[in-house]
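Asks: how would this look folded up:
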Amino acid sequence: MRDSEKQKRKFYIASVFITGLFVLLGYRSFELQVLQSEKFSAGAKKQHSRVYRMPPVRGTLFDRNKKPLATSVWATSIYLNPKEVKNPDKLARTISKPLGLSRNKLISLTRSDKPFVWIKRGEDPGTAKKIEAMGLSGVGFAEEPKRIYPNGSLLGQTIGFTNIDLKGVEGLEYGFEKMLAGKPATVRIRTDGRGNSISDVLLNAKEQSTKGSDVLLTVDSNIQHMTETALEKGIKEMKADRGAALLMNPQTGEILSMASYPFFNPNRFGEFSQKTRKNLPVWMSFEPGSTLKVFLAATLLEEKMGDENTEYDCENGKKRIGPKVIKDVHGHGILTVSETITYSSNICAWKMGETLGKKKLHDSLRNFGFGETVGVDLPGEATGRMQSLRDWGDIELATISFGQGISVTAIQLATALSSIGNGGYLMKPYIVKKIVSPEGKVLMERSPESVKRVISYDTASKVTRILEQVVENGTGKNASIPGYRVAGKTGTAQMPNPQTGTYYENRYLSSFIGFAPADDPRLALVVIVENPREHNYGGVVAAPIFKSITEKVLFYMQIPPDKEKLEKMVMPDMVNKSARAVMKWAEKEEVSVRFIGNGYVVSQHPPSGKKIRRGTDCTFILKQNI
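Replies: Got it, this is the predicted structure:
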């Protein structure tokens, strides 16, 4: 009886234990399959798939006329699941040549532990289709956007470029990355438990990509082409190292063209050095030379410490200051302020600087924007260099007065020069006009912004007349354009030698700055040429480039010539010319000529430099050379 009760008790305890165990296991199964199903499903999904972010379609960069400068196209990218490759050697032999890849590189990809590696991205669709038709195991294909620059090197350094993942690296592509980039798509590659790909396609998982915003520039592609063509031609003719040009609307601050030579093609960015990729008009600092005399004269007139006719003694082209001797290219005696700028005397410029004094000149140059960035919407802008006032001695005052011992950028010069042309206002330069979302919403739109007035209208008008004299009668004659009033200034500066702290004896930076038409400027242009070997004077090297660009742009912008100006011309110096040469000139300019004697011209009337009209009677006295 007692044994029977014991057995019943044991059976009862065992039954309760077994029943409880089944209940516990059942609950655990319910918890895993129902309560935590999402968690474990996500874990399993994570183990059997890999997530990648595919680049979105970037926004388009347009010029002011909606011509694409940088855009995206769909290209085929080729990828590999290394664990699915059955014959690595055969695969490498088959696709190495059409893809332009080495066999060793392809074989190394097949040995990767990853379930997904890129073979080549942005491949030509035709080539990709041929490889797809081969049916190679482990090879897959994906459509993704590719960045292209349809105009090649046009505006190359300014536009910049993107890397293979479509991230902006330099230029506008970098500076406006957030706006242009868009939102990437998340894509998932499904694999089995061993990491082998289950599917050969990239599957959209969470979201589709969102296209980036479009950016509309102020640049005109046609004007850019004119600028680059003339710049390249001039630099090659002078056998120079490099150069730059920047053209802006002086009334608004809009940049119409911006060129750096040698050119850079962002489609092949890997083939170019970092130096070539630099956007010279904003990045390169240089000593301006005599172009700075424009702002010296403006300061003198604005401070009413002299006028156009104030005279200075140029000491026949040579003057000592401390251990330094300042020289002029051509010696002069007494020159007015206007003549000092026209003939570009360093000695008289120094004396103008002395009249102003260190503080007034320093503060005025700062006011014109030198020594700090102008705030253009481009990355990499340099500040130039201007010493603080406390570091100005007598020598610094002298050299800065004629543009040495100070460095500037082309965009600083163009901005400051524009204030002369527009009546005294410093305009904020800009190159991005508008940003538009994929839905067509205007996210940002710029309009002209006046930073401040730097000189009076009266001063600006007087300086403009002086700069017209530079082009008509002075060092800038090669910038003269028939029928148009052109205001400008030449610059020739020795280049500093960073190794010695002195200047090179035979390396120069030649420049020309100017605007036209002088009475109602529509364009302001800066041209700089580094280390020309044929000539070094700005009037010979840079002025012809300025003329070539400006002449074409005025015609393109349909700005008519001044009829009165067109009828007038300046009598050239015909001394030592033959009668045949005189007749050739006379026929071209439609003037009448009378010869006295035979041989070569020894004197003429009207004299050279005199303004004449078509139909003017000109007399030439000729004598035989013995």
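Asks: Going by C-alpha atoms from here, please, whenever you check contacts or count neighbours.
Replies: OK.
Asks: And the residue nearest to Ser450 when sequence neighbours are not counted, how close does it get to Gly371?
Replies: Leaving aside its chain neighbours, Ser450 sits nearest to Met427 (4.5 Å; criterion: Cα to Cα, 6 or more residues apart in numbering). If you measure Met427 against Gly371 using Cα to Cα, to the nearest Å, the figure is 16 Å.
Asks: Comparing these two, which residue is more hemmed in?
Replies: Neighbours per residue, other Cα atoms under 10 Å: of Met427 and Gly371, the larger number sits with Met427, 24 against 21.
Asks: Next up, the contacts around the residue nearest the centre of the chain.
Replies: Nearest to the mean C-alpha position of the chain, by Cα atoms, centre = their mean, lies Thr158 at 3.4 Å. By Cα atoms under 8 Å, 6 or more residues apart in numbering, the residues touching Thr158 are 171-172, 258-259, 279, 378.
Asks: Would you do the same for the sequence below? I want to compare the two.
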Amino acid sequence: MTDRHPPEGRDGRRPGHTGRPAGRHAASQRPGRASGQRTTAQSIRTADTAAEAWELFSAGAHRRFVARRARHRSQGPPRYSERTRYRTLVGVVGLLSVLVTVKLVNVQVVAPERYLDLGANQRVKLEDLPGLRGTIRDRNGVDLALSVQLVNLIVDPMRVTDPDRAADLVAGATDVDRDRLRARLVEPGSRFAYVARQMDPRKADRVLAKLKAAKISGFFVEDTQERVNPAGSLASAIVGRTDIDGAGISGLEKIDDARLTGTPGERVVEQAPDGSSIANAARPGSPAVPGADLTLTLDQTLQFEAERQLMAAVDQQGAKSGVAIVGDPRSGELLAVANVERNKETNVVSPVANNMAFTASYEAGSVMKLVTVAGAFETGKTDPDEVLAVPWRLTVGDHEYSDHDWHPTEQWRVDDIVAKSSNIGTVMLAKRLGAAGLEHALRDFGFGSSSPLGLPGETGGILSASKGWYPTDLASIAIGQGVAVTPIQLWSAYNVVANEGMYVPPRLVEKTTRSNGKVEATKPGQQRRVIRPEVARWMNSALQQVVDDGTASQWQIPGYTIAAKTGTARKPNPLNGSYNWGGNGSAGYRYTTVFSGFLPASDPQLSITVLLDEPVNATSGATAAGPVFNALAKSGLNHLRIPPDRPSLPGTDLVTDVGSGTSSNEPVRATPAPQAAPRETDEAAVEEGGDGSAGAPGDAGAPGDAGASGDDVALGDQNG
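Replies: So this is what the prediction gives:
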């Protein structure tokens, strides 16, 4: 075997060795690297044969090896040996084995549950189960608002591999806009987006099936619910509405949101690696708890009839809007609260969500004389037997007030003043009562403060402090001008007389039924005495005269005594502060018309307040609001089976059914929930004539403005 190493020289050194001591710079002195010498690679390229090239390569490699060995020797013996290497390797392997063993013991013996949980968290998730919102029902168990289970179609855009194809499939199966959906799918960094909300679960399943067939992942469904009103817009202002997330935003849905809202539950589901749920792998978690159900005092039949009659009247009279309240004066239970309004663009009259019975204030006119007269009687400023000399005109301060029609100075008892709705007689009593006394009476009857119901947007009306009144303020407020009240305040005030002087707060919720079946009756509100029983009985008698032979005599019901009062008030013009809206004579005025009362007067079981805002064709409380009061009274008497209190009169065993125009002993039957189109009735043709008015939401005159008031009587043209 040929030795590749060249022989050493005589001096023991190899050829080419410089004799320079080996050191750290030895590498820089390697042969072939000196200036002017050719490198091995250059030599190989100039070689003539392959053998010569190989020999040159081998010689170069040997020289480099010798140079490296010489350098290592010059640096001394190595600091480690092969045995040290072996021991180090064994130690490292042993340590790693110990670590693996410890980890295995920890995973399998010490804390296996922790690692099972970590694994489960990668494939198992908790889904929220929304608690079903409670149902709102009328007093007879008819559903007014309930929730149905639906789903939301959602997407994780980061998981969608083909946004264009996905947008095409979803848009083709739903009403989702294709371009808007694609924009959501390609939004950078987005991990969540709604595709469609409140979908039918069957429709959502079909969409997911199409996506799965196309091998598109990232789409899911989540449980949700939708609030529906089986009766349509019936009582919508009272029941209220919810937003798309199921939270109450108006009416009872808002103020009772905490009771109605259910408690969410949880469901355990397993996910595949692509994020889709594994079928039949769901496990029960904590169940959702439905919210409480509310049973209202409202009666769907009477509510439907109130809205139907009110829409017909507003439409027929050319009015702007209208409010009707029907209830039981003994308990304060509201049986119907109707709010209708004319659409300015379409001219169509329909129920509205604006709860004007609570949120709108009006100058109500002569219906407010009840408070003035009752206050004078309660404080001993007059008595039932007193006779007053009542002129046609009366000057108060710098204004002259008058009754509606001229009459010579009459000798009238106080009940005559009420029956004839005399402005002058009422102002004379108010002057005896004084400003502080009238304010006290008004506040005792509930004016100037909101009701205990606390519905959203409810107002307390406008009643200024009496210490700032002028003499004309006292006179105007006494006859229902210069003070703004809400329809619910009027309804509650007339109930004071019906309840022999006790104020009974209105009620809307009869009971609450919890998800466990527990029933909680709503506690009645705090009652308080306003006037003495004998004063209430005398006022009851005076109000009966209004219907028997006064301003509302055309609205008698055979067999029943009715205690009521009509009211007509001029509306203030917000632009100039006066009651004149432009034009000559009565054409320059706009009115609020009211009819409020209860029946049977001997045993009050039904109380009704009707208000029409700005009627055009009939402009007095008797002619504009009276027909609605009469129709609702007949419907209520039939439906509630209230017996007559004048059985000796002819025809008292029958009450005209307003819906059919026929006489019947049968009660009004339940009407279908969807609201019928307004239709004219044969009952109580509305008569033209007389001054009247209808108030608009939020209208209120400033104290000190003298205006017109009364149905058959009115203030003179005092708009200073």
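Asks: What would you report as the TM-score here?
Replies: Overlay of the two chains. TM-score (TM-score structural alignment, normalised by the length of the first structure): 0.79; 555 aligned residues with a Cα RMSD of 3.5 Å.
Asks: if we can go back for a sec, how about the residue nearest to Ser450 of the first structure, what's its match in the second structure?
Replies: Superposed on the second structure with TM-score structural alignment, Met427 of the first structure falls opposite Val504.
Asks: Which residues are in contact with its match?
Replies: 329-332, 492, 495-496, 525-528 are the contacts of Val504 of the second structure under Cα under 8 Å, 6+ apart.
Asks: number of nearby residues for Tyr362 of the second structure?
Replies: Each residue near Tyr362 of the second structure was counted by other Cα under 10 Å, and the total is 31.
Asks: Check the offset of stretch 211-230 of the second structure from the chain's centre.
Replies: When C-alpha coordinates are averaged (Cα atoms, centre = their mean, to the nearest Å), stretch 211-230 of the second structure and its chain have centres 25 Å apart.
Asks: circling back to that earlier point, quick check, nearest of the contacts of Val504 of the second structure to Ile136 of the second structure?
Replies: Within these, the smallest distance to Ile136 of the second structure is 19.5 Å, found for Gly332 (Cα to Cα).
Asks: residues touching the closest one, list them.
Replies: The contact partners of Gly332 of the second structure, by Cα under 8 Å, 6+ apart, come to 492, 504-507.
Asks: Over to Gly262 of the second structure?
Replies: By Cα under 8 Å, 6+ apart, the contact set of Gly262 of the second structure is 130-134, 288-292.
Asks: at 10 Å instead, please
Replies: The contact partners of Gly262 of the second structure, taken as Cα atoms under 10 Å, 6 or more residues apart in numbering, are 130-134, 288-292, 515.
Asks: ok, now Gly333 of the first structure?
Replies: By Cα under 10 Å, 6+ apart, the neighbours of Gly333 of the first structure are 312-317, 348.
Asks: any idea how far Leu202 of the first structure is from it?
Replies: Using Cα to Cα, we find Gly333 of the first structure at a distance of 81 Å from Leu202 of the first structure.
Asks: ok, now Asn81 of the first structure?
Replies: 12 Å.
Asks: Mind checking which of the two has more residues around it?
Replies: The residue with more neighbours, out of Asn81 of the first structure and Leu202, is Asn81; 26 against 18, by other Cα under 10 Å.
Asks: how near is that one to Leu136 of the first structure?
Replies: Separation of Asn81 of the first structure from Leu136 of the first structure (Cα to Cα) stands at 11 Å.
Asks: Ok, Leu217 of the first structure next?
Replies: Taking Cα to Cα, one finds Leu217 of the first structure at 46 Å from Leu136 of the first structure.
Asks: Of these two, which one has the most company?
Replies: Leu217 (25 against 17).
Asks: Next up, the contacts around the aligned partner of the more buried one in the second structure.
Replies: Correspondence of Leu217 of the first structure to the second structure, assessed by TM-score structural alignment: Leu296. Listed by Cα under 10 Å, 6+ apart, the contact partners of Leu296 of the second structure are 136-142, 144, 239, 252, 333-335, 507-512, 522.
Asks: now do Leu95 of the second structure
Replies: Taking Cα under 10 Å, 6+ apart, we find Leu95 of the second structure in contact with 89, 101.
Asks: ok, back up a step: neighbours around the closest residue to the match of Leu217 of the first structure other than its chain neighbours, how many?
Replies: Spatially, and ignoring its direct neighbours in sequence, Leu296 of the second structure is nearest to Val509 (4.3 Å; Cα to Cα, 6+ apart). Applying other Cα under 10 Å, we find 24 residues neighbouring Val509 of the second structure.
Asks: Over to Asn229 of the second structure?
Replies: For Asn229 of the second structure, the neighbour count with other Cα under 10 Å is 20.
Asks: Quick one: map it onto the first structure.
Replies: Aligning on TM-score structural alignment places Asn229 of the second structure opposite Tyr149 in the first structure.
Asks: ok, now Glu307 of the second structure?
Replies: Match for Glu307 of the second structure (TM-score structural alignment): Glu228.
Asks: Enumerate every residue touching its match.
Replies: 153-155, 234, 244-245, 257-263, 549 are the contacts of Glu228 of the first structure under Cα under 10 Å, 6+ apart.
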